[in-house]
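# sequence unknown, structure follows:
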């Protein structure tokens, strides 16, 4: 189960059977794919660019598409630019994943005589609650050492879910922690460049600990860069939508 699929499931309102957020969601899904590739040590950051470490298939079709799109560039893309270039059908693809996993059911129904709307029926409320619980743990400060949990929390913020999950002034501190999850320690470019070559090195027992530490630092940098890119892209989309831009892709047809 990928971060993108979990994020999309969390975004569904089980009562209204529609997505709770839309405008920024696609950028968060792109960011989620980038985070997954970073956690799998398939990509690393070199400055603000995404460098492919291992272009072999991951076994997940959508992540493989994401990885291939990065590898196909003439030069490593900037994280923000890659996140902003939302892949066609991305949201629909992940709704398909959730459908295949039997986490949701998509049910079309008439809407205003000439239109249809697709209801997103949550079939696994326990899974949705579990995703929310992981974010709660980060928001409460209890799970900041869980990289996937922090990534999920940061992506929820990027998607605009903070105010949905934690509304009102009483929850301001919880929303702040979700925002902070998108920020990490800055890692020197020299460390990242050295880490990018790790796959080509024969690591012996005396250097393994140092190498593993560098890889963890590089992975963390990539994760936070991906989440920051998703946040930046979402904010940019928010400004452009007020001028008539923005992305579609919801359940209405």
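Alright, I've got the coordinates. Since we're looking at a predicted model, the values are computed, not measured.

# drop to CA atoms for contacts and neighbour counts, all remaining ones
Will do.

# residues near residue 82, how many?
Residues within reach of residue 82, counting by other CA atoms under 10 Å, total 24.

# tell me the SS of it?
Reducing the assignment to helix, strand or coil with DSSP: H, G, I helix; E, B strand; the rest coil, the entry for residue 82 is helix.

# contacts only, for it.
Taking CA atoms under 8 Å, 6 or more residues apart in numbering, we find residue 82 in contact with residue 70.

# how much space between it and residue 102?
Look at residue 82 and residue 102: by CA to CA, to the nearest Å, they are 30 Å apart.

# what does residue 41 give?
For residue 41, the distance to residue 102 - CA to CA - is 29 Å.

# the more surrounded of these two?
Per other CA under 10 Å, whichever of residue 41 and residue 102 has more neighbours is residue 41, with 19 against 12.

# distance-wise, check that one relative to residue 232.
Counting by CA to CA, the gap between residue 41 and residue 232 amounts to 23 Å.

# kindly report the same for residue 127.
Using CA to CA, residue 127 is found at 29 Å from residue 232.

# who's more crowded, these two?
A count of neighbours by other CA under 10 Å puts residue 232 above the other of residue 127 and residue 232, at 18 against 15.

# ok now do that one, which residues does it touch?
So, once contact is read as CA under 8 Å, 6+ apart, residue 232 ends up touching residue 80.

# name the element it belongs to?
Residue 232 belongs to helix 205-241 when assigned by DSSP states H and E.

# for that helix, the distance to its chain's centre please.
With CA atoms, centre = their mean, to the nearest Å as the basis, the distance from the averaged C-alpha position of helix 205-241 to the chain average is 11 Å.

# put this next to the previous one:
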């Protein structure tokens, strides 16, 4: 299993302070892909810019798609730009992959499907693997989950790799930026409603 797949399963299995928003999860999944591609040496970071390495085949379709989507012309893409570009619709794509692999069962959360209801990970080795990473407080998975508001009472250590720390920080910043946009829209919509309600 890949880090994005583990993160998706943890987002369903571990309760957070609030339900995980689709957009937030999509950004975090894009960050998780970068971390796995860093680990596979498919890319390096030059500051915040993603420098692609040789094209690799990992055997994981979504990860291979991510590697193929890397910008290969200078000045290269920043981590932030990658999160917003690659993250578009990524949560739904991972949902579909995991469903086809039999990793999700039952009813789904409101944004995970055309139907309403809750989704739960199937009781599979993949789910156990994700849970083991989560409960061992593996730094990358814990850092990505924390950006989504999923935290444990037992803190995780910071990742040792500076490039991974850069990716995790960018994910946190992007999720905060998206929440600020949501808040601004709620305020604007409330103000608009008040104008129409005014006598």
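Good, I have the coordinates. The structure displayed is predicted, hence computed values, not measured ones.

# what residues of stretch 167-174 of the second structure count as buried?
Neighbour-count burial for stretch 167-174 of the second structure flags 167-172, 174 (criterion: 16 or more other CA atoms under 10 Å).

# should've said stretch 57-73 of the second structure
With burial defined by 16+ other CA under 10 Å, the residues of stretch 57-73 of the second structure counted as buried are 62-64, 66-67, 70.

# quick check, nearest of these to residue 96 of the second structure?
Using CA to CA, the shortest approach to residue 96 of the second structure within those belongs to residue 62, at 11.0 Å.

# okay, and the spatially most central residue of the first structure sits in which element?
Nearest residue to the geometric centre of the first structure (CA atoms, centre = their mean): residue 32, 1.8 Å. Remark: residue 32 of the first structure resides in helix 25-39, with elements defined by DSSP H and E.

# contacting residues around that helix?
With contacts defined as CA under 8 Å, 6+ apart, helix 25-39 of the first structure is touched by 2-4, 7-8, 43-44, 63, 66-67, 83-84, 86-87, 90-91, 151-152, 155-156, 158-160, 219-220, 222-224, 226-227, 229-231, 233-234, 247.

# average distance between whichever helix or strand comes after it and the second structure?
With elements assigned by DSSP H and E, the helix or strand that comes after helix 25-39 of the first structure is strand 43-46. Comparing strand 43-46 of the first structure with its match in the second structure after superposition yields a mean distance of 0.7 Å (mean CA distance after the TM-score superposition for the first structure).

# please name every helix or strand in contact with strand 43-46 of the first structure.
Counting contacts by 3 or more CA pairs under 8 Å, 6 or more residues apart in numbering; DSSP states H and E, the secondary-structure elements packed against strand 43-46 of the first structure are strand 49-52, helix 189-196, helix 205-241.

# quick check: angle from the longest one to helix 25-39?
What that stands for is helix 205-241 of the first structure. Helix 205-241 of the first structure runs at 170 degrees relative to helix 25-39, counting by axes from the mean of the first three to the mean of the last three CA atoms, to 10 degrees.

# between helix 205-241 of the first structure and helix 189-196, how big is the angle?
Following the same axes, to 10 degrees, one obtains 110 degrees for the angle between helix 205-241 of the first structure and helix 189-196.

# checking residue 22 of the first structure next. Helix, strand or coil?
Put simply, residue 22 of the first structure is coil when judged by three-state DSSP.

# could you check how far it is from residue 1 of the first structure?
Where residue 1 of the first structure is concerned, residue 22 of the first structure sits at a distance of 21 Å (CA to CA).

# looking at the two, which one has more neighbours?
Comparing residue 22 of the first structure with residue 1 by neighbour count (other CA under 10 Å), the higher total belongs to residue 22, at 18 against 9.

# and that one, how far from residue 28 of the first structure?
Where residue 28 of the first structure is concerned, residue 22 of the first structure sits at a distance of 10 Å (CA to CA).

# overlap of the contact sets of the two?
Residues touching both residue 22 of the first structure and residue 28 (CA under 8 Å, 6+ apart) are residue 159.

# from residue 39 of the second structure, how far out is the closest residue to residue 71 of the second structure other than its chain neighbours?
Taking CA to CA, 6 or more residues apart in numbering as the measure, residue 71 of the second structure lies nearest to residue 77, with 6.1 Å between them; neighbours along the chain are not counted. Taking CA to CA as the measure, residue 77 of the second structure falls 19 Å from residue 39 of the second structure.
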